[in-house]
Structures are given as C-alpha cells and as structure tokens.
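Asks: attaching a predicted model along with its sequence, questions to come.
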Amino acid sequence: MRALVYKSTGSWYITKTEDGTVYNARIKGIFKIEGITSTNPIAVGDEVEIEHENEIEKTVIITQIYDRKNYIARVSPHNKNQHHIVASNLDQTLLFATLKEPKTSQGFIDRFLISAESFHVPAVIVFNKADIYRKKELEQYEKLHAMYTDIGYKILLVSMTENRGIDELITLLQDKVTLLSGHSGVGKSTFINAIFPGLELRTKEVSGWSGKGMHTTTFAEMFDLPGGGQIIDTPGIREFGLVDISRQELSHYFPEMQKLITSCQFNNCLHINEPGCAVKQAVAEGRITEDRYISYYNILESIDTKNY
C-alpha cells in the first residue's frame, strides 16, 4: 500500500493511506537513501510503501520510499556534522517572523531563504504580531517589505489576535503542501489552532507508542487542511544551520546576486575584494541593498572552508 508520512518521532511514524486509514509504522532494519546522509532516513511528507505487520494494532512496516520532488534540510541540532531533513515534497514554505516579542533577525530570515532557494522550495515571509508594532517596528517592516518584494519574495503582515491578514494566509495554503517554520513564540501554534479549533490539546499529548518522555514539539507533524492541502508544523528553531553550501555557491542563492554572477570579471568571484565584480558594483549603485550584502558577507564568513 502507498501511504504518506504525517509524523515522525525518530523510531516510529504515523502514516495515512489514500483512503484515510492511519497506521503506526516503523522501518525494518537499516534504511538508507543513496546520496543522502541525514539523521532521519524518512521525513514528514515522504510517500512510502507499507506492508501490514499487526492488523489488530494497525502497525505496518515501511518497505520503500518513493522519489522526493524536493526537501528542506538543516544542520542537525544534535550533531553539526550531520543534517536533518525537516520535511519533503513541499509546494512552499512559510517563515513566521516577528519584529517584537521575540525579534527575528534579518540574518535568520536570510539563512532560511538561502536554504529554501538551495532546495528549490518557494518561500513566503509572514510577519506576525502586527497589533503590537509601534512606529519603529512599522518603519522596519516597510523597509524589509520593500527589500524582499524587490527581489521576488511574497511578504505578509498579519495579526492573529486581531484576525488581520488571516484570510489571505489561508487562501495561500489552499491545495498546497506548506512547511511552517520560525522561532518559538512567533505564533505558528496560534495560527494552527485558529485553523483547527480544538487542536491545541492534541498537539500536546504524547501517545504511548511514540516514545515516553519525548516532547511532541521536537518533531514535525502534518495536518490536513479543511478545504484541501496540508500544512507541516515544525518545532521552533533557534538558528538555521545551512547544509552543503560552499562559499563559492552562496551568492547563487541570493536572487539579486545570482543574475549578476556571469557579469563578474572572475568566474570564481566571491564578491568581496575581487576587481571587476558586478555584485559590488550593484551594491554601490543601490541595485542590491547594503543590508542584504552585509548579510551575505556575514554568512560567507561563517561557512567553514575546511569542509570544501
């Protein structure tokens, strides 16, 4: 039977077949996917083949994983030398950000966007908590809105408490598989509970089979949307470690830089000290914002050259 992975706790998975039947699933033996080394061989969003193990307890064995159209990965929070696949087979990803209580840094936003670009997943930035923004935050929002929309990203300003912008957000999710991400406290759970009244209790319980003592918030989970489509909720992340991106490749994932790369004098240009650099010229002329260039520089400096 073919099924979709809705939740993973590391050793057990919740899967759902096309007819809506839910099974607790596990992997038999060692399960490796060629070319991918990650802490989790199977991720939420994966399409898998399952076989019955115990029909009374509704447990199944995962025997095969079907090809992914894409996935998003980050550096494993437990091992910096490994990466963790957050979710797979995505149509888009929504990054929830806030300019106050807590403040999401531009560096975090840019790292997330780079990751989405590198895995070919369209990204949308949702600035939440508009109801608590004062003049300073609203001016910052306008600046960020102009900067990101100019390079092709969709930006939304919403308030869960005032129900502002929620309808547009829900429309954006319709009939799509969407990954939700962001720091803890930015309002992802509040948004999910607004779409699914009564879900709050279910997201906090730990069922017996999934591993006692484990926090459900440490694992991604997929939910079916009432009108079609799915959302994948992820635990709040403190930092977003980039996976398998070299210093040489980094500028390819800045859309405003990517289109200028072929105009640089040197084809291995890092856009720092090299002569005849089209990217630096664009920064000087205001065609690339200084903030994005500084962000690029800071991320470039953080990439360990020893890995490449």
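Replies: Perfect, I can see it now. Numbers count the residues shown, from 1 in each chain.
Asks: only C-alpha atoms from now on, for both contacts and neighbour counts.
Replies: Fine.
Asks: tell me the contacts of the closest residue to L157 other than its chain neighbours?
Replies: Distance criterion CA to CA, 6 or more residues apart in numbering; nearest residue to L157, sequence neighbours excluded, is F127 at 4.9 Å. If you count contacts by CA atoms under 8 Å, 6 or more residues apart in numbering, F127 has them with 96-99, 155-158.
Asks: whichever helix in the chain runs longest - contacts with which helices or strands?
Replies: The residue-count maximum for a helix in the chain (DSSP state H) belongs to helix 135-150. Judged by 3 or more CA pairs under 8 Å, 6 or more residues apart in numbering; DSSP states H and E, helix 135-150 is in contact with strand 154-157.
Asks: which is the succeeding secondary structure element to the strand it packs on?
Replies: Per DSSP states H and E, the first helix or strand lying C-terminal to strand 154-157 is helix 166-173.
Asks: and that following helix, how far out from the chain's middle?
Replies: Relative to the centre of its chain, helix 166-173 is centred 18 Å away, using CA atoms, centre = their mean, to the nearest Å.
Asks: angle of the next helix or strand after it against helix 166-173?
Replies: As assigned by DSSP H and E, the chain's next helix or strand after helix 166-173 is strand 177-181. For strand 177-181 against helix 166-173, the angle by axes from the mean of the first three to the mean of the last three CA atoms, to 10 degrees is 130 degrees.
Asks: adding another structure so you can compare the two:
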Amino acid sequence: MRGVVYKSTGSWYFVKDEKGNFHQCRIKGKFRIKGIKSTNPIAVGDNVEFELEKKGDEEIGVIKKIKDRDNFIVRKSVNLSKQTHIIAANVDLVFLLITINNPPTFTAFIDRFLVTTRAYRVDTVLVFNKIDAYEIEERAEILYLKDIYQAIGYTCLEVSATQNKNIDAIKQLMTKKTSMFVGHSGVGKTTLVNAIEPNLNLKTQEISEQHKQGQHTTTFAEMFDLSFNARIIDTPGIKGFGVVDMDKYELGDYFPEFFELKQHCKFNDCLHLKEPQCAVKAALEDEEISWSRYRSYLQILEGEEETEHYRTDIWNEEED
C-alpha cells in the first residue's frame, strides 16, 4: 500500500492511504536515506509504502520503503549535535512567522532558516505576525526588515489573525500546495492556522509574561487537509536553528544578494572576508546590502551558535 505520513510521534507514524483512510504505522529495522544521519528517518510529508499486519484484533501498518523526496527541511538535532532532525518533507511553501517581541525573532534565526530553505529548494514567505499589537517603533522595525528581505526577493506579509488581516492572501498562496508554518513558540502559528481553517480548532496557549516566550502547544509535526484544496504542516515551536553541513564556499550562494555579486569578485572562491576587490564587501561599505545579513553570514561561516546578540536593531544597524 502507498500513503503519505501525516503525523509522527517519534515511534508511531499516522499514514493516509490512497483511499483516504488513516493507518497507525511503525518501522522495522533502520532506515538510511542517502547517508543522512537523522534522529527521525521518516518525516511528515514523506510518501511511503507500507503493509498491514494483524496484531490480535488490530491492524498495524509496517513502513517498508520511503519514496524519493522532492525536498526536505532539516536542522541540527537539539540533543545530538552531530545528527540532524528532519522537520518535514515534500514541502511546496514555507511561511516563517516573525514577531518583533512577545516573543522576539532575531535576524540570526531568520537568516539561518532562509539559508537552509534556499539550500534545500523550498520557497519561503516571511509573515510578520501580530501586527495589531505593535507600537510605532516596533512598526518601524517591521518596515525596516521588510525592506531588507523584499529587496532580495522574498515575499513579506503583515498579518493579524485577530483582525483577519491578509488571511485571504495567505490562503491564496497556499491553494493547491503543501505548506508549512514555522517559528518560535508563541509567534502565533496555531492561532493563524485556526484563522485560516476554523474547523481545525487547534489548541493555543498564552505567552509567558516572565520569559516572553510561548508555551509549546504543538508537540509533534502534523499535516492537515484544508477545505480550500491545500494541506498545512503545523510544527512545534523552534527555539534555535542550526545550519547543517554547509560548505563554506557554497554558503554565500544561499544569500541571494551575495550570489548576485560574486561574479564581480576578483577571486572565484572569494569568501567575502578580507580578500581584495571583493564585490560583496564593497556593496556592504556602500550600504547596498544589509549589515545584519552579513553578520549572519559570518556567524554561520565561523560555525558560531545562534545568539540574541545578532538581533537587528534599526537604531544602531551599522554598529559592530
């Protein structure tokens, strides 16, 4: 039998077959996919082949094969730094939810995520969420960040689930696609999903006032069929995003504004550090590319962990 994985709990997989029926499945043995050392060999969105086996009065599915993936989104495993965690597979579009505060989303996180989705060929839309809750200075920061990312080709939307702002625009982008919502805990993923499809009625929780962080309401990635010919993958909140196995000479290619300039660098293998006649460094000095993006590039290049120090502040952008 063939089906698609709709939910993974780590040990059990809920698979929808070609007739629309769901089956609880497990795997037997070890799955290795093209050398990927992953904590979860099977992910939500995977196309699989499975067989049903009788266990007493129950039928349990056993996954035998994973079909080739069109793409997948992967990050470093939280507890096992040398392994990876596949967030989802076969994704057409990702919506990265960003909030300026409550909780804050830092540019280091945004850029790491965009590097990964670009490397794995997944289109990404930036969603500036909860815009109804911001004061003037915070609105200015949103506009500033939108200018940065729209200039390098990313679609940016200002959204409010409570005021129904741009919900239809998101639904239009999602139609006929498998989409994924990603962001820190508390950025409003579940509330936004409920605004898009109220019948799902997913659980939400309030932000922790003490730490300005969200409570983890989604514990496992799960895919849902929507009423307007679309599918959505709801994911657990991500605290940080570790970039996986990125060759240092290819890293700049995943920053579109760097890639556009590299042909003008003196050296083909320019790392945009201290090399002479570097077009990226020249553009940086001329304020044609963002300092926050360049800092993110250096941070990933040097193998540093993501830190709050790298948040963009519109009032001191050129410092550092």
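Replies: Yep, it's here. Small disclaimer: the values here were computed from a predicted structure and weren't measured.
Asks: hang on, the earlier thing: out of the contacts of F127 of the first structure, who's the most crowded?
Replies: For these, the largest number of neighbours (other CA atoms under 10 Å) sits with A97, at 27 neighbours.
Asks: look up how far L169 of the first structure lies from the closest residue to it other than its chain neighbours.
Replies: Nearest residue to A97 of the first structure, sequence neighbours excluded (CA to CA, 6+ apart): F127, at 4.8 Å. To L169 of the first structure, F127 of the first structure is 11 Å away according to CA to CA, to the nearest Å.
Asks: mutual contacts of these two, please.
Replies: Taking CA under 8 Å, 6+ apart as the criterion, F127 of the first structure and L169 both touch L156.
Asks: the longest helix of the first structure corresponds to what range in the second structure?
Replies: The aligned range for helix 135-150 of the first structure in the second structure is 136-151, by TM-score structural alignment.
Asks: I'd like to know how far T59 of the first structure sits from N24 of the first structure.
Replies: T59 of the first structure sits 5 Å away from N24 of the first structure, going by CA to CA.
Asks: mind listing the strands for the stretch 1-150 of the first structure?
Replies: Ranges of strands within the stretch 1-150 of the first structure are 2-8, 12-17, 22-27, 47-54, 59-65, 71-75, 83-88, 92-98, 123-128, based on DSSP state E, counting those that start in this stretch.
Asks: could you dump those to JSON lines with distance to G236 of the first structure?
Replies: Shown next, in JSON lines, are the strands of the stretch 1-150 of the first structure (distance: least, CA to CA, whole Å):
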{"stretch": "strand 2-8", "distance to G236 of the first structure": "16"}
{"stretch": "strand 12-17", "distance to G236 of the first structure": "20"}
{"stretch": "strand 22-27", "distance to G236 of the first structure": "25"}
{"stretch": "strand 47-54", "distance to G236 of the first structure": "25"}
{"stretch": "strand 59-65", "distance to G236 of the first structure": "27"}
{"stretch": "strand 71-75", "distance to G236 of the first structure": "13"}
{"stretch": "strand 83-88", "distance to G236 of the first structure": "12"}
{"stretch": "strand 92-98", "distance to G236 of the first structure": "10"}
{"stretch": "strand 123-128", "distance to G236 of the first structure": "15"}
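Asks: and those strands: which comes nearest H215 of the first structure?
Replies: The closest of the strands of the stretch 1-150 of the first structure to H215 of the first structure is strand 2-8. By CA to CA, the value is 12.1 Å.
Asks: which elements pack onto that closest one?
Replies: If contacts are counted by 3+ CA pairs under 8 Å, 6+ apart, strand 2-8 of the first structure sits against strand 12-17, strand 47-54, strand 221-224.
Asks: if I pick I288 of the first structure, what's in contact with it?
Replies: 256-257, 279, 282.
Asks: mind doing that once more with 10 Å?
Replies: Residues near I288 of the first structure by CA atoms under 10 Å, 6 or more residues apart in numbering: 147, 150-151, 256-257, 279-282.
Asks: again with K28 of the first structure
Replies: Shown in contact with K28 of the first structure (CA under 10 Å, 6+ apart): 60-63.
Asks: try N163 of the first structure
Replies: By CA under 10 Å, 6+ apart, N163 of the first structure lies in contact with 131, 191, 194.
Asks: emit the PyMOL select command for whichever of those residues are buried.
Replies: Buried members of those, defined by 16 or more other CA atoms under 10 Å, are picked up in PyMOL with:
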select buried, resi 191+194
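Asks: and the closest residue to K76 of the second structure other than its chain neighbours, how far from N129 of the second structure?
Replies: Counting by CA to CA, 6+ apart, the nearest residue to K76 of the second structure once its immediate chain neighbours are dropped is T84, at 4.4 Å. Noted for T84 of the second structure: a distance of 28 Å to N129 of the second structure, by CA to CA.
Asks: now swap in D234 of the second structure and tell me
Replies: Distance of D234 of the second structure to N129 of the second structure, computed by CA to CA: 16 Å.
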